[in-house]
Every structure is written in structure tokens, then in C-alpha cells.
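Engineer: sequence first, predicted model second:
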Amino acid sequence: MMINAKQLIYGILCVLGPTLSYAQQHEEKRPNIIVFLVDDMGWQDTSEPFWTEKTPLNKKYHTPNMERLAREGMKFTNAYATPVCTPSRVSMLTGMNAAHHGVTNWTSPKANNNTDNPDDQFLPGNWNYNGLSPVAGVPHTVYATPFPQLLKNAGYFTVHVGKAHWGSAGTPGANPYNLGFIVNISGHAAGHPQSYLGQENYGNIPGKSTWQAVPDLEEYHGRDTFLTEALTLEAIKAIEQPIKDRQPFYLNIAHYAVHVPFNKDERFYRKYVDTGLDETEAQYAALLEGMDKSLGDLMDYLKEKKVDENTVIIFMSDNGGLSLAPPRSGKAHTQNLPLRAGKGSLYEGGIREPMIVKWKGKVKAGTVTEQYVMIEDYFPTILEIAGVQQQNVMQKIDGMSFAPLLKNPASIDSSRTLIWHSPNKWTNQDGPGINYKSAIRKGDWKLLYNMRDGSYELYNLKNDIGEQYNLAEQKTEKVKELARQLSKQLRDWNAPMPILKSSGQAAAMPDVTL
């Protein structure tokens, strides 16, 4: 019996068909991963409550897509970052605690520029003010392997959109292409936009542009396109091809919102003025709703392309909501109530963040976990989700994967310790919990240490989320226990400390004053 060419090809396809189909199915099982990172968004800056009750602040804002994400995923009510931006972003990419990687304050876009403010008591310590570097030997940087590089090596299409702020200009860490990203849109050394307005070219005006002028978005210059919208449109464009090619992608969409300047997003601004908010707070609320629209647009696009069921979305902020007034209006340090203080502070208002994870079929919809997690946990978690091994990593990882929590949200580990370390003069305002502080949380207990005078504050967060009742004098043994644990870890990490002007010596560790 003779077999013609057409029959032969058909027979080969019949044999190979199941194999090809299996390969495609196997590839589709590698989930797409999106980290949706917001800048300076507080725990209460949403209509989705992250506490046991809905508060007046939750009623002030309108974030329907965060509500939708929470309905479809898991809400983390005890998620933490560092009190300011660059330390959180470096911790996320490296899996290291800020006290360990030494980038303990925000990095300047200009290289070799220590951003600590002058202080009467302290000189700056030896912190890594040039940020993260994937290359060894760069002064005042932490040399580490970022997880996007590991994802890229494993076949992921890696995209960064928006704020980067991992390193100072002129250093390798300032450029997302050096950190494992195949595509970079608008990520550079600066930490906030010069302008959110397309009419102002996002700051790119000859003779007027600064380090903060947002790069890459020339097609929107002169148009009535708010920065948050432009970044969303570009993010969607960037993932079109990997979706078409069935290549797993990692999207790091890091909005500049809701950082200052509070430009008016006219799409939402007027509705908040009409509810009685003053101009500043209406602008802030509009920035939040514009960010929320971006989240919804991305979710809608994933559903339209039928990849939403195989895409993990992780929503997070990089530090607590700004509570300095100005630039916020109203009484200072009330903008995150019931949490105390705000951005820059080691009180809960400066470090506790709104976090949600959606992964259809893997994470039960509408669930909540009270287990505390930290920003450095993203490194091991994302690699575990992607099925990528932590190989050829230069740094020691401090974070713990929260992937098991996605299956068992009721699981509680009260033995774990979380550590914050701010040995810097972030602002000239010595506000509550701001400047020269360290802190540790273990279970429900949280200890704060003041480097200026060696004093302690001890709070039970389960009973006192607002940190109003200092129990340090009543619970002296608990103070000693936590101070010793904090000090041991800071020493093990060789954490930077400020230098006393009076003696030239480093500030005392927490256990020295016991």
C-alpha cells in the first residue's frame, strides 16, 4: 500500500499532536505573575477595609477594583514594608531585610549623594546610599541577584513599568535592564514624577525638566493623558506579545501614584470636591481612584485575553501613607487612623500596607489571613510560584515564602520575628516614630527602640493597634527578650548605625541600654 505525502504528514501530526498539546499545556501551567505596586499608599487609603470594621477613611475613598480583587482573592491584614520607598523596593527584589542590605533610606537620583538630613546629634552612618547593584564593587551599594533576572533566565518575559528607584543614576542598579527586565517603561533613578500631566510632558519641558521628569512616554506628550493611565496603556501593550506567544510573563507595574506632587486627575477630582473634601485631599483621593482604575483595566484585559485564570496578581504598597501636613491637609499624623503616624515612621501607619493576592483555582476567593508577612518575602514566594530555583544567588535570603498561606490562610506563626531599621534622618521633622528608630515584631508584641536616648516602647498590637499604651515599664522581661533578639540580628547583619558627633562612635545597640 502506497502512502502519499499528504497522508504521511497527517500521520505525523496525529502522533505529534498529543505531544505538542501536552507541551502547550505544560507551558500554560507556569503562571503569569503581576506585582501591582503602589507608591505611598496607606493601609486605610481604600474603600476595601483591612481592619475588623469599615472606618470613616474607608468611606472617604472609592476603590471598587480593590474590592473586586479582594472578593476574588486573599486579603492580608498584617502585611508590612519599610517606612520609605527604596528600602522596600530593594528588599522586594533581593529578599533581604533593609537592615541587611543596608539601603535604609531613599536613594538620590544623583550618584554618591547621601540623602540623610543634617542632625545636631548624629552624623550619617555607613549605609548604601547608591542602592542595589547587580555588579560587584560599586561603592555604597548592596551587591545582590534580583529575582527578575532568575525569572528571565527561566524563560519568563519580564516587564517593568513605572517607578524603579532601585539605584542612583550612573550606577548599574538605576537601569531596570540590568536587573533582569526585558522591557522597561519609565523606570529610572528618580523616586517621584515631576508631573503627572501629559499636557506638561510629565516634566519633560526644555529648560524646566529635572531628575524627576518621567522618561519614555513621548507619544502622550501634550495630550490629556494622566500618567497613571499612560503607564497602564503601556503595560497592556508590553504583555500583548507574551500572551500571544503563550510565554509566561512577569509584570512589575509600579505606579508613581500616589506620591507627591498631588496633580489633579480630572477624571475623578470633581466628585471628591463635591463630597466636601478640600483641594489637597480631593487630589489625593483622585490619585487613588486613578490607580484603582488601572488595576481594573489590567484585570479586564487579562479576562478578555482568557489568561486571568493563569495569572497571579499581588497588590502591595511600598510604605505607609503620607501623614506629614503639609503636604497632606488636616492635623498631622491622623491620615492613617486607627494606625499611628505614617510614611517614614516605624509606628504601624508607616509600615503596614494593603496587600491582596489573587490566583484563581489556587487561592480561595474572599479569604483573609492575619499572618504577618514582610516585603522581603516576595523574593522566595514569587520564585516558588514560578517554579524557579534560587540558584546562583549572591545574597543570603531573609524572606520567607508566603505561598503556603495561599492554601491555608488560617495558619499562624507567632514565633517569627520581623525587623525594621531606620538609622537615618529621613526628614527634618522629628515626628512620631520617625528618624533613628529600630523595631521588632514577634507575635502580637512590638518593640520600638529610640537611638537618640536609648528608650523603648512596647505595644501589644492585638489589643492596641493604635499603639497608644506603652507597656515597656510593666513588661520589662518582654522588653529585654525583644531588645536582645533585635540587637543580635542587627549585629549579624552588620546593620548601619548613625555616628554620634560627641564621640565619633556608632549609636548604641538596643541591648546596650538594658
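Structural biologist: Arrived safely, thanks for sending.
Engineer: all contacts plus neighbour counts: C-alpha atoms, from now on.
Structural biologist: Fine.
Engineer: just want the most central residue of this protein.
Structural biologist: Centroid-nearest residue in the chain, with CA atoms, centre = their mean: Asp318, separated by 3.3 Å.
Engineer: use this one as the comparison:
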Amino acid sequence: MKKTKYLFTLLTCLFVHLSGAQNKPNIVLINVDDMGWKDVSYMGSKFYETPNIDDLASQGIIFLNGYAASANCAPSRACLMSGQWTPRHGVYTVGPSNRGKVEDRKLIPTENTWYLSKDFEIIPQVLQKNGYTTCHAGKWHVDDDPTGFGFDYNYGGGKNGHPISYYPPYKNVKSLEEEGDMYLTDLLTKKSIGFIEEAEKPFFLYFSTYAIHTPINPVRSLIPKYRAKEKDGGHKNVNYATMIENLDRNIGLLIESLKEKGVYENTLIIFTSDNGGLHGITDQKPLRAGKGSYYEGGIREPFFFVWPNKLKKPRTSDVQITNMDIYPTILAAAGIKDHQGNLDGDDLLPVLKSKNKKLERTLFWHFPIYLQAYVMKGFVPEHRDPLFRTRPGSAMRKGNWKLHYYFEDKGIELYDLANDLGEQNNIASQHPEVVKELMAELEQWWKETNAPIPTELNPKYQPQSK
């Protein structure tokens, strides 16, 4: 009798465990590389075509004020995966911090941390510990190997920030065996679909294709279509447009695979980009500048959430969110409550489910280093100066106020984004009380995050070179 009771209890526990695992949502995180705020047609582009992305977005919650936590690749991805501000992990850029000509740099920049420390417990690790099977496909860029950070499978991820070519041989895209002449984005999608088809447990797929980062290798079959198409302002690069359409087609195939397996209704899908589009190849007007800049064009992204079984009222939202919110939102969606680390983002489920229509907080960006500008034919820079996309400084957004602060000259710019989305009219001198309030909050944030502030003068600096 005791054995029968024990067996019944054991089977009941096993059933509850398996039922709980089956009820956990699958999670697909799509993080596009270098896709700007207006590089999708649902945000207004008339040249780029993204029907699959548009259709997916129409089924969820589109955030018009969605941000990356940094303006370039590696730090943005480190923030997303760790859920923490840049001063906490120290990844500020790609490579060294002393970029640009030495004689143009007034300050000695803060030393950059090239890769994310193993001290951080990131999204796939927490999910893996809680019964998920995890897969990374595409660009990783925060250390050598995603499998050391909680991924069961890795297709193409390493420390490299881009392929040498999207056509074989990809050369520096490791852990991915080439298949004929297959375009890299197509192959990563094929591997991802294979993972979805075979996954038996709840799964987490980080679909982080290298596209649409440089090199701008066109999808050859699409070139005639875009050569014949009418250009739309700064959206005119034929080769880039073919890469966007190819990415969109692959995202459509990915979503179709979820439906064919019967798991689409129980899958949380998150779509965003790691930073703004590369200015000169594409354009984000009315937003100013692009990748590498902390004006809106460098950090505001296409950003939406789809969860058919939970989010039943598709809509747009003006709530200001950041890619650091993805971590706590995934934890909440998966019912994981035992995470011990510090998270700087917020759980967005109350906003997604319309329980909260506001999320009042201040967003910060910190960049205590230099990032040089680049020269491109026909390109008119929209940065603060022609030598650097960003000089050492911080930026913050509170409500509709956007403040930029620069360490070299203590320069301050203040914009009212409600009336000046393009950040063209610096109104700092007209609102000293606002500047005072925001600067006090920024200084407090520096203290709380132990943000490094560069102050040491560069002895090789030559002011006349500016």
C-alpha cells in the first residue's frame, strides 16, 4: 500500500513538473544588427520592403519609443544579455577606447572592457537552469563562445562583429558549416528552423543574424527590383534594400515554422535592433544621425512584442523602453522568480497586458570614450562635430526632455523631443531650471552606477586640428 501511494505521489509530481514545463512559453528574441528606427516599412519606409515583419508587428505591441542601451554593437548586446547599464559591465565600444586620431582627443578615455565577464548570469543561463533548451544563431560579439554563457546550441556565434562576406566562404563565422553557395542569413535561418522542429522542451532562440551589418553584400536576385524602384529620401541604397528584404523573408519562414509545429500561440516573440542604422547607408529622418551617435538616430530602434496567447489587443505604445527591459520581461513571462542578480531594466508585462499604460523613469546612456567619424561619398555628418560620432559624455531622457552632457568642455544640449524629434534646437539656455534638475539626476546616477568620468588631459592633444 505504501509503495502504491509513493508511486502515485511520484507520478503526480512528475505530471505537474512536465505540465509546468509544457505551459512555459517558448521565447524567440530577434535582434537585428544595425537596423534603424525607420528601416522597416511599418515605421514609414517606402523603399525598403518588410511585409513579414510588418505582419508580425501588427499582431503585437509596437513601441514607438524603444531604445538600445548603447549606440553600437558590443555594448548594446552586453546590456541586453546582462540587463545592466554599461558602467556595470564596462563594455562601451568595439575594440579600444582611444579611437580616432590621438591629436584630436582632448581627454584620456576610460579603458574599454572588450568582452562581457563570466561573473554575469545572463538570459540563456537563467532559462537553461529553469528547463529551457537554448539556441544562439548568428552574431554574438560579447565573448568567444555563446555555449560558455548558457546556450546548448551555437550556429555562427563568436567574438567577431560581422562576416567577411555573406557569401561563402564567410571566413570568420565559426561553428557554422557552409552549405553550397547559401547566403549567410538563409543558412542561419535554416539552422534555426531545424532547432525549432527538434526542440522537445520549452525553448529559447536568440535569432541574431549578422544582417544587415556591413559588408553590404546584395542578394543578387533582388537587385533589378530595387534598381527600378523609386527612391525615398535617404532610403536609396539598392544593395542594402536587398539585404533587408532577404532578412524579412527569413523572419517570415521562422514564424511559419512556429505555426507548423503548433507552438506559435505559446511563443513570446521580441523584435528589436542593437543600434541605429549606419548613417550614409541609410537614414532615420526625422531622427538625427545614426549608429555610434547618442542622438536619436543612433539609439532609437524598431521594437515590438508578440505573444498571441497573452497579448490579445495589438496596438502601438508611447511608453519609453530599453533593451535592458527584455531580461526581466522574459523572466516574468517564464515564471522565473529566483534570479539573484541586479537588473536595471523593468518587467514590461504589466505594460504589455495594458495593466499599466505608463512607465515613468529616466533612461541613461554613458560613453566615456571616443568613437571616430567615417567618410562616405555623399554623406553629410549629423554629429556634434565632423571628427567623432561621439565624444566622451552621457545622455539621458526623462519624459520628453533629452539631455546630452560632454566631458571635454562640460557642454550641455537640451531638446524637447515632443516638439523637436530631430534634436535640432538646443534650448538649454532657455530652460536653466530643467538643466539643473536633470544634471542633478545624472550626477546621482553616475554615483549609483560608479560610472567612470574621464578627466585626465591628453598631452598629445592639438586643439588647432579641430
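Structural biologist: Looks like it arrived, so ask away. Note that the structure is a prediction, hence the values are computed from the model and not measured.
Engineer: can you give me the TM-score here?
Structural biologist: Their TM-score after superposition, calculated using TM-score structural alignment, normalised by the length of structure 2, is reported as 0.88; 441 aligned residues with a CA RMSD of 2.6 Å.
Engineer: quick one, what contacts the residue nearest to the centre of structure 1?
Structural biologist: Leu37, Val38, Asp39, Asp40, Met41, Ala81, Thr82, Val84, Cys85, Ser88, Arg89, Glu353 (CA atoms under 8 Å, 6 or more residues apart in numbering).
Engineer: one more pass at 6 Å, please.
Structural biologist: Asp39, Ala81, Cys85, Ser88 (CA atoms under 6 Å, 6 or more residues apart in numbering).
Engineer: map Tyr196 of structure 1 across to structure 2 for me.
Structural biologist: Using TM-score structural alignment to pair residues, one finds that Tyr196 of structure 1 aligns to Tyr166 in structure 2.
Engineer: distance of the residue lying closest to that match once chain neighbours are set aside relative to His89 of structure 2?
Structural biologist: Closest residue in space to Tyr166 of structure 2, ignoring its immediate chain neighbours: Leu184 at 4.9 Å, by CA to CA, 6 or more residues apart in numbering. Noted for Leu184 of structure 2: a distance of 31 Å to His89 of structure 2, by CA to CA, to the nearest Å.
Engineer: looking at those two, which one has more neighbours?
Structural biologist: Neighbour tally, Leu184 of structure 2 and His89, criterion other CA atoms under 10 Å: the higher count belongs to Leu184, 25 against 20.
Engineer: structure 1: which residue goes with that one?
Structural biologist: Using TM-score structural alignment, Leu184 of structure 2 sits opposite Leu227 in structure 1.
Engineer: help me confirm that its match comes into contact with Gln194.
Structural biologist: No: taking CA atoms under 6 Å as the definition, Leu227 of structure 1 is not a contact partner of Gln194, at 10.7 Å.
Engineer: ok so, going back, with neighbour count, distance to Gln429 of structure 1 and secondary structure added, can I get the contacts of Asp318 of structure 1 in JSON lines?
Structural biologist: Below are the contacts of Asp318 of structure 1 laid out as JSON lines (neighbours: other CA atoms under 10 Å; distance: CA to CA, whole Å; DSSP: H, G, I helix; E, B strand; the rest coil):
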{"residue": "Asp39", "neighbour count": "23", "distance to Gln429 of structure 1": "21", "secondary structure": "coil"}
{"residue": "Ala81", "neighbour count": "27", "distance to Gln429 of structure 1": "21", "secondary structure": "coil"}
{"residue": "Cys85", "neighbour count": "25", "distance to Gln429 of structure 1": "18", "secondary structure": "helix"}
{"residue": "Ser88", "neighbour count": "30", "distance to Gln429 of structure 1": "22", "secondary structure": "helix"}
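Engineer: which among those gets closest to Ala235 of structure 1?
Structural biologist: Taking CA to CA as the measure, Ala235 of structure 1 lies nearest Asp39 of those, at 16.9 Å.
Engineer: mind listing what Trp114 of structure 2 touches?
Structural biologist: Contact analysis of Trp114 of structure 2 by CA under 6 Å, 6+ apart lists Val91, Gly95.
Engineer: distance of the alignment partner in structure 1 of it from Tyr284 of structure 1?
Structural biologist: Counting by TM-score structural alignment, Trp114 of structure 2 corresponds to Asn130 in structure 1. Asn130 of structure 1 is 30 Å from Tyr284 of structure 1, where distance means CA to CA.
Engineer: all strands for the stretch 351-500 of structure 1, in order.
Structural biologist: 352-358, 367-369, 373-374, 417-422, 437-442, 445-450, 456-460, 499-500 (DSSP state E, counting those that start in this stretch).
Engineer: so which bit of structure 2 is the fifth one matched to?
Structural biologist: Read it as strand 437-442 of structure 1. Under TM-score structural alignment, the match for strand 437-442 of structure 1 is residues 393-398.
Engineer: how big's the offset between the lengthiest helix in structure 1 and structure 2?
Structural biologist: Using DSSP state H, we find that the single longest helix of structure 1 is helix 279-304. Following superposition, helix 279-304 of structure 1 is found to deviate from structure 2 by 1.5 Å on average (mean CA distance after the TM-score superposition for structure 1).
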